[in-house]
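Asks: give me coordinates for this.
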Amino acid sequence: MQQSTGIFQRLMQDLMPYPGRVNQVLRTVLACTLVVIISQTLQIPWLALSLIAVFFVTQTNVVVTRLTGMLFIVAATVAVALSLLLLQVTWNVPLLRILTASAIFLLSVFLMRTSPYGVVFFVVAIVIIYSQSLVDISTDAELVVRSILWVWVSINYAIGITLIVNTLLLPAEPVAHLERAILAQLDVIIRSLELSDPPSRPFTDAGQAGRDMQSLYTLLRYSTMRDEEYRRQESRHLARISTLSELRTLACQLPAVMDTPADRQAAETIRNACRSMHDAILNGTHDAPELPRSTGIENAVLKNMAGVLNDYYYGEQVPHPPLNAKKTGSWFLVPDALSNPRYRVFALKTLFSALVCYLLYTATAWPGTHTIMLTCLIVAQPGLGNVQRKIILRLAGAALGSLIALFYIVFILPHTDSLSGLLMLVVPVLALSAWVASGPESISYAGVQIMFTFSLAVLETFSPSYELTEVRDRIVGIIVGIIIASVVHTVIRPEREGEVLLSRLAELINQVKMGLFRQAGQPYNHLPIMTALAECEALASRVALEPAWNGTEGSHDIVYQRLNGLLLSVISIVMHANRLALLSAQLPEKCRMDGEIVLQACGVRLDEANNWLLGKSDPLFRHGDISLSENLPQEFRQTVTELADAVQHLYRL
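Replies: Model prediction:
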């Protein structure tokens, strides 16, 4: 009962509005409405494909929308050209056609996983596998060629309509999106510095801070691509984002209560400075706030926040990542594309499941179940948790879309005889689908599936459709495809991510240890640590979704609970180590030697934890307590003790 309540609460949270969501839904619905009008008026086939192109191309801002649209145009062109070439060469040789299509499909799935341009190869794989079903239901070569060429037209003209709507009618500018995100982060920092009713600051907030920091840098990159003023003043905007990121991370480590008047005064001054920055961005003016002085502040976190603000306003360098960092390895493939066997196994499993579905499709001679092969590709995701999530979303979206389509076909379409009447019925479904699709990754694909299933049943013909068997056949194809894909990905070399999570946690601890031993005067950069922490939390959420039907009862729950406990312990270690790094930089000169000895001992403990997570050390062997000199500040000694306790708690899991 509690689990179902938690799922319902998460669903309600995912459906809540956020800044920019209404705009994205309006852009999607407007483009879809124009596409429906044009396709129905000019009788352009494959309306469902046109609508799905609109949904995929419409993104959070105009820059991403344009990039995605260009990639989809290239993908559709390459896919259609390959399909026509394949049919031209192998039309009279079915075995050669199937073997060649399988080879292209295998290569496309491999590149979908290993190339930054994976969306291009995803579209190629979809068109290649779907074109085989067209050949099997028609012996007329000209009809098949015309159908494939209409696929190119339906996708590309819909992308053109989408780009026009997003550029001219309702543009979502990344600059406005970035400024809203900055204001939201400043609000979080200001609330964290409240003295009257201090909020609790759990360690788990650090993962959200990492995600927020990533989002800010991504939006800044899009803003410099879109806005000339941002390009000219890139360094100034980058310094502001870096300052905000440091303040946001440090805010996660603030104490619940400020102990001394100096600390309370510093917190108030920092809060006023953040509020001044907030008002300046909101009103488009320059700010000149009263800056806090680092002298006299006892709390290390507040002292660092004061230092970050002073560095920003006095023009000092704030640590930040390069905005357009060059990636290592090939521009076309990830560094381990050829050495990591996971990618090859993933492509082979996806091909095997698609061929099994193709065998069932041709053996049963059931054309309406062509969704069986598409399902195998759509649910193919890296990691069992991702596969399971895609299965749930595809099944739930298809079921809801089918129910809506059945209701329309039985009760409403018999009374609808005009395009305007059809639009009045279709627009609410498009709005619902767009709202769900604009949500977080945990629900977004369900919105696309609702729209696609509904449009296949209701909008594929140019007159009212009363065929209930079409809805039934597509649901059957989806369910059978889900069963086959799930069995293949779970039984054959399952890509479970528990071991990956342990290695990422070990890498995170090693990053924290390196921060303890940075050179004197070198600033402490929180971004890579918080980013890695956010990635570990996302990985843990995927592990929770991994299917457990092929294991002993309750075994997956036990493993997940242990992994989740390890994640929380590592987060605690990270936060205590971060605070220790801040305190060590502020040690008086007379305590430097004792502090170095303590840091060396802490480094040994962190190395032990790293090796234990990787299974390289004996869990029974532990060092004794860390010897702490009375000369060291009380807060420093307390943080060292809490760090050691956090490491010991890790071993007890």
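Asks: contacts and neighbour counts: CA atoms only from here.
Replies: Will do.
Asks: quick check: Leu422 vs Leu456, distance?
Replies: As judged by CA to CA, to the nearest Å, Leu422 and Leu456 stand 15 Å apart.
Asks: over to Ala396?
Replies: For Ala396, the distance to Leu456 equals 16 Å [CA to CA].
Asks: show me what contacts the nearest residue in space to Arg21 that is not next to it in sequence?
Replies: Distances taken as CA to CA, 6 or more residues apart in numbering place Ser438 nearest to Arg21, at 6.6 Å, with adjacent residues excluded. Neighbour list for Ser438: Arg21, Gln24, Val25, Ser444 [criterion: CA atoms under 8 Å, 6 or more residues apart in numbering].
Asks: measure the first one to Gly554 for me?
Replies: Right, the one you point to is Arg21. The value you get for Arg21 to Gly554, if CA to CA is used, is 39 Å.
Asks: point to the residue nearest the middle of this protein.
Replies: Centroid check for the chain by CA atoms, centre = their mean gives Glu441 as the closest residue, at 6.1 Å.
Asks: you'd agree Thr58 is up against Arg27?
Replies: Yes: using CA atoms under 8 Å, Thr58 is in contact with Arg27, at 7.4 Å.
Asks: mind listing the shared neighbours of the two?
Replies: Asn166.
Asks: now do the helices in the stretch 501-650 of the chain.
Replies: 527-544, 555-584, 592-613, 634-651 (DSSP state H, counting those that start in this stretch).
Asks: quick one: the second one to helix 527-544, angle?
Replies: What separates the directions of helix 555-584 and helix 527-544 is an angle of 170 degrees, with axes from the mean of the first three to the mean of the last three CA atoms, to 10 degrees.
Asks: now do helix 555-584: distance to the chain's middle.
Replies: Distance of helix 555-584 from its chain centroid, counting by CA atoms, centre = their mean, to the nearest Å, is 22 Å.
Asks: the structure of the following sequence is requested for comparison with the preceding one:
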Amino acid sequence: MARPAAEPAAPVDPAGPAGPGAAGILRLLGPLPGRLELTTRVAAAAALTVLVTSLYGTPEAAISAYLVFFLNRADRTSSVVMSIGALVLISLVIGLVLLVAMASIDWPLWRVMWMTVLSAGLLFLTSASKLRPVGAILAMIVGFGLDQLGLAPVGEAATRALLYAWLMVAIPIGANVAINLLMAPSPRRLAGRRLAAGLRLAADELRAPASTAPALQACLREGLEPVAGWLKLARLEGSVTPADAAALHQVLASTTTILLAAQLAGREPAARLPAAIAAALADSLEAMAAMLHAGGYPVEIEPPLAPAAVAGLPPLARAVAVELQQAMVGFAAPAPMPVPTTAAEGGSKAGAGSARKGGFLLPDAFTNPVHVRYALKTTAAAMFCYLLYAQLDWPGIHTCFITCYVVSLGTTAETVEKLTLRIAGCAVGAVFGTAALVFVTPALTSIGGLIALVFAGAWLSAWVAEGSPRIAYAGFQIAFAFFLCVLQGAAPGFDLTIARDRVIGILVGNLAVYLVFTRLWPVSIAASIDAALDELWRQWERLLGGAGPEPRGAVVAGLLARQGQLGEHIALARYEPAGIRPASAWLAERRLALARAEAVAGPLALLAVRWPGDAGAVERLRRAAGHSRGAPPLEAGATTMASGARSDDGLRASLLALIDQRLTAVAPAPAPDDPRESPIHAPT
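Replies: I've put the predicted structure just below:
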């Protein structure tokens, strides 16, 4: 399902902001860790859904199979919990629809009014609450259920229509739970695999500096971010003990530190390690990775380097070697929190307070008009499509109504940027679906053949959808169009008219959403960029002050992921229509601010891990943030280290000097021509 207004964008992708070319698309379609496993699970759940809908003859099997794509996550716990939660919510919503139906089934005007009101309410919650993963699906089910009431007479037929609406969602949920319990990996296993992959990347970078730079950067930005969530889920399902969970959180922190140090060794010539030292460290890292991949974690690790081997290195290389060795020796042993000064403690309390979990609604649920506007815009597009096919008496294009809930996005930039992917995905799915109707379906003689066809189509679609965010939307649209073409009833069907009408409906729905979201209350992504940048500096300040009980290395992993998300937001701004698009100078300033944050992130993170509350690190942070519009109010002297807490001052000085060097190197780039001059809004 498309992201609502308040949901964060996906991490930045190496394909670049302008969109991948032919070579880039092939690269994005390549294998990724866990992609084959997740793709196979999605295809199996979709095939099982079609088997059940065919056996019982429930309508709208295509939508049921398509819903599977939104109910799967990398681990089994998230997938099962989300599926069960969605079933409970949908049951409650169907009960609400039944009550509404009793009062409106004989009055078409009242039925349309209730469709509008309930749709807007659920979409508001989609944008302004924790209902966002399934809220749009609920709104679609409500609309579909009330629409079916208009086709059925009073009494038992209307009740049966609502039951079918419930089954349309309950069947894929049941199939998804069964497949995930049988095939999906545990969150504990996923966390171990991801951490092991990070250690192997660090080992490769030490052996051959700069050889794995893109993969290592991607791992730092987005690869380690899910691990903390997986560990919490592992606690929830009882697959780890509290002691193991604490140790694994420290493993995440240590792995982040190791990756940062390895990246520094590969990026900075002055930080390069001699071959013998690098090989010793890399061998130890690979042995540790093997333990993590096998399901355990290493403890009581012997130092791979003797003190004499490190003593003769240049200052920056010695800093890298010392960081690596200390992170490895204390790999799974949570270190005690250093004691900062009183001012730093105040920052810690502030940081802890800001990290408290909120309630069901977002803090700005009733103050930010974006949530209400998102609900009204999506509802307006959907109701326009509903009235269109109702007035034209063309029920075959009813998919335009469903499409509005599937593809609605929060900001204009996202809407325009994803439009090409949606249209391209629809075309590809329609071609595959039509080809299957012409060449494959006539040869099918049993339900088994149809299931095999659905599995193949779902697998290809899921391979695209579960990959890079640069092409994921296309995968979802391929699946939608393909299912609507080939699933025409409880048995194999090959009516090309049905396929044609459904594809036309998809295109009409896409066009309606595009026009509404770019013309009515268009939402620029600029405001979220400034808010994210401001919060990024504040979180770095809290980290440097030693805030929070969580291991600092784990906090760094989250901060690096947020920097990737910020880069994606800035890249999306170029797709906005001329009326709301930020000026070139504005975008150049934000790119420069992000460049400064990325330039100092690695050394600052190493300083935060070893010397929390260091005044020199905080001063560098102020210098980097001071060049950014909307910089946080960092008060001079607010965070200082307690006297006597500093050790290895030469290593610290090397890292501070590196930050100074990088800040000097990050210079403002000349702003390009103002994109407002170009009339082309959509990417090419």
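Asks: tell me how far Arg221 of structure 2 lies from Glu286 of structure 2.
Replies: For Arg221 of structure 2 relative to Glu286 of structure 2 (CA to CA), the value is 22 Å.
Asks: just the ones in helices from the contacts of Ser438 of structure 1, please.
Replies: Counting by DSSP state H, the part of the contacts of Ser438 of structure 1 found in helices is Arg21, Gln24, Val25, Ser444.
Asks: circling back to that earlier point, name the residue in Arg221 and Glu286 of structure 2 with the higher neighbour count.
Replies: Taking neighbours as other CA atoms under 10 Å, Arg221 of structure 2 and Glu286 compare with Arg221 leading, 23 against 19.
Asks: before we move on, which element is the counterpart of that one in structure 1 in?
Replies: In structure 1, the residue matched to Arg221 of structure 2 (TM-score structural alignment) is Gly210. Using DSSP states H and E, Gly210 of structure 1 falls within helix 205-226.
Asks: report all helices and strands that that helix contacts.
Replies: Secondary-structure packing of helix 205-226 of structure 1 (3 or more CA pairs under 8 Å, 6 or more residues apart in numbering; DSSP states H and E): helix 62-90, helix 174-192, helix 228-232, helix 234-251, helix 527-544.
Asks: quick one, helices of the stretch 251-400 of structure 2?
Replies: Under DSSP H, counting those that start in this stretch, the stretch 251-400 of structure 2 gives helices at 275-293, 307-311, 315-329, 342-354, 369-391, 399-407.
Asks: what residues sit buried inside the shortest one?
Replies: It stands for helix 307-311 of structure 2. Val310 (16 or more other CA atoms under 10 Å).
Asks: what do you get for stretch 178-197 of structure 1?
Replies: Those would be 178-183, 185-186, 189-190, 192-195, for stretch 178-197 of structure 1 by 16+ other CA under 10 Å.
Asks: what do you get for stretch 14-23 of structure 1?
Replies: Buried residues in stretch 14-23 of structure 1, counting neighbours by 16+ other CA under 10 Å, are found at Asp14, Leu15, Arg21.
Asks: so what's the gap between stretch 261-269 of structure 1 and the chain middle?
Replies: 38 Å.
Asks: also stretch 497-512 of structure 2?
Replies: On CA atoms, centre = their mean, the centre of stretch 497-512 of structure 2 falls 28 Å from the chain's centre.
Asks: got a list of contacts for that stretch?
Replies: By CA under 8 Å, 6+ apart, stretch 497-512 of structure 2 touches 381-382, 385, 396-404, 407, 419, 422-423, 426, 430, 433-434, 481, 484-486, 488.
Asks: and if you look at stretch 129-140 of structure 1?
Replies: Ser83, Ile98, Ala101, Phe105, Ala141, Val144, Ile148, Thr362, Pro367, His370, Met373, Leu374.
Asks: can you flag the buried ones in those residues?
Replies: Using 16+ other CA under 10 Å as the burial test, the contacts of stretch 129-140 of structure 1 include Ser83, Ile98, Ala101, Phe105, Val144, Ile148, Pro367, His370, Met373, Leu374 as buried.
Asks: specify which member of those is nearest to Glu173 of structure 1.
Replies: Distance to Glu173 of structure 1 across these (CA to CA) is lowest for Leu374, with 34.4 Å.
Asks: find the nearest non-adjacent residue to the counterpart of Ser572 of structure 1 in structure 2, please.
Replies: In structure 2, Ser572 of structure 1 lines up with Ala599, judged by TM-score structural alignment. Leaving aside its sequence neighbours, Ala599 of structure 2 sits nearest to Arg662 (CA to CA, 6+ apart; 5.9 Å).
Asks: noted, bye for now.
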